[in-house]
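Colleague: kindly return the folded structure for what I paste below:
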Amino acid sequence: MIKQCVIVFGCLALGEFAVSMTGLKLPSSIIGMILLTVFLKLGWIKLKSVKGISDFLAKNLALFFVPSGVAIMLYLDILKDSLLPIIVASIGSTIIILAVTGWVHQIIRKKL
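Modeller: The predicted model follows:
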């Protein structure tokens, strides 16, 4: 399990390094996970090398939402003032994402 943690945290560190060196406006965790995906696709890292930690993190995924849930409860009075725009933006963006995803999927299916 330690080797698996080192691999995942190593990719996170590489993402942090890439962001600090290039000044990218993306979170370093996203860059790290993209790097991990690329390394898996290239075969530099075998899936069995990170399967245990990834299964553990996926099983406990709900715990990662606790801080944001607490923050929502702490700032509920501020959010009440902007509730309608938040709901409209959430519904609108969800519809747009679903439509674009379906459209891209259809295009890719036609080309394959």
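
Colleague: when you work out contacts or count neighbours from here on, use the C-alpha atoms and nothing else.
Modeller: OK.

Colleague: need the contact partners of the strand or helix carrying residue 14.
Modeller: Assigned by DSSP states H and E, residue 14 belongs to helix 2-22. Applying CA atoms under 8 Å, 6 or more residues apart in numbering, the external contacts of helix 2-22 come out as 24-33, 35-36, 49-53.

Colleague: got the contact list for the next helix or strand after that helix?
Modeller: Next along the chain after helix 2-22, taking DSSP H and E as the criterion, comes helix 28-42. Outside helix 28-42, the residues that touch it by CA under 8 Å, 6+ apart are 8, 11-16, 18-19, 45-47.

Colleague: now list the buried members of these.
Modeller: Buried members of those, counted by 16 or more other CA atoms under 10 Å: 8, 11-16, 19.

Colleague: now those residues in TSV, with distance to residue 100?
Modeller: Listed next are the buried ones among the contacts of helix 28-42 as TSV, based on distance: CA to CA, whole Å:
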residue	distance to residue 100
8	31
11	30
12	30
13	33
14	31
15	28
16	31
19	29
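
Colleague: sequence B follows; please return its structure for comparison with A:
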Amino acid sequence: MAFAALGQALVGALHLPLPGSVVGMALLWAALGAGVVRLHWIADAADGLLGILGLLFVPATVGFLQFLSAGAAWGLWLLVMTAALLLGAGAAGLLASRLLRPEGTPERP
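Modeller: Coordinates of the predicted model:
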């Protein structure tokens, strides 16, 4: 929640054309990569959110449409959002399959 609030504050202060939650998620990703936040600190909450992942795309889609003023180009944005959804779901599936592989199982090419 702190990263979401920080992202919202940065968007407001810097007048960025992005949703604050997206900026907050990028900040969380950077903090995880830098080791400032440990993965086990947020693992339980992340697992719970993964259970309802499909529902979380709805506000993100609405936020992007609001910030990008896509009123006249619904068809194009629907195509873009569908492609992003499929790409994100595919990447999440690949990542999950690699993370959940039993130890000692050789990696497939």
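
Colleague: write the PyMOL selection for whichever of the contacts of helix 2-22 of the first structure are buried.
Modeller: Buried members of the contacts of helix 2-22 of the first structure, defined by 16+ other CA under 10 Å, are picked up in PyMOL with:
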select buried, resi 28+29+31+32+33+35+36+49+50+53
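
Colleague: checking residue 98 of the second structure next. Helix, strand or coil?
Modeller: helix (DSSP: H, G, I helix; E, B strand; the rest coil).

Colleague: could you measure from it over to residue 45 of the second structure?
Modeller: Using CA to CA, to the nearest Å, one gets 21 Å for the distance from residue 98 of the second structure to residue 45 of the second structure.

Colleague: likewise residue 10 of the second structure?
Modeller: 24 Å.

Colleague: same deal with residue 53 of the second structure?
Modeller: Distance, residue 53 of the second structure to residue 45 of the second structure, by CA to CA: 12 Å.

Colleague: next: residue 65 of the second structure.
Modeller: From residue 65 of the second structure to residue 45 of the second structure the distance is 27 Å (CA to CA).

Colleague: any idea which helix is longest in the first structure?
Modeller: Scanning the first structure for the helix with the most residues, using DSSP state H, yields helix 83-111.

Colleague: buried ones in that one, by neighbour count?
Modeller: Going through helix 83-111 of the first structure with 16+ other CA under 10 Å, nothing comes out buried.

Colleague: let's verify residue 36 of the second structure: helix, strand, or coil?
Modeller: Per three-state DSSP, residue 36 of the second structure ends up coil.

Colleague: what residue of the first structure matches up with it?
Modeller: Residue 36 of the second structure maps onto residue 44 in the first structure when the alignment is built from TM-score structural alignment.

Colleague: how near is that match to residue 28 of the first structure?
Modeller: 21 Å.

Colleague: ok, now residue 58 of the first structure?
Modeller: From residue 58 of the first structure to residue 28 of the first structure the distance is 20 Å (CA to CA).

Colleague: ok, now residue 57 of the first structure?
Modeller: For residue 57 of the first structure, the distance to residue 28 of the first structure - CA to CA - is 18 Å.

Colleague: again, but for residue 74 of the first structure
Modeller: 27 Å.

Colleague: quick check, central residue of the second structure?
Modeller: residue 25 (6.5 Å; CA atoms, centre = their mean).

Colleague: so what does it match up with in the first structure?
Modeller: Checking TM-score structural alignment: residue 25 of the second structure goes with residue 33.
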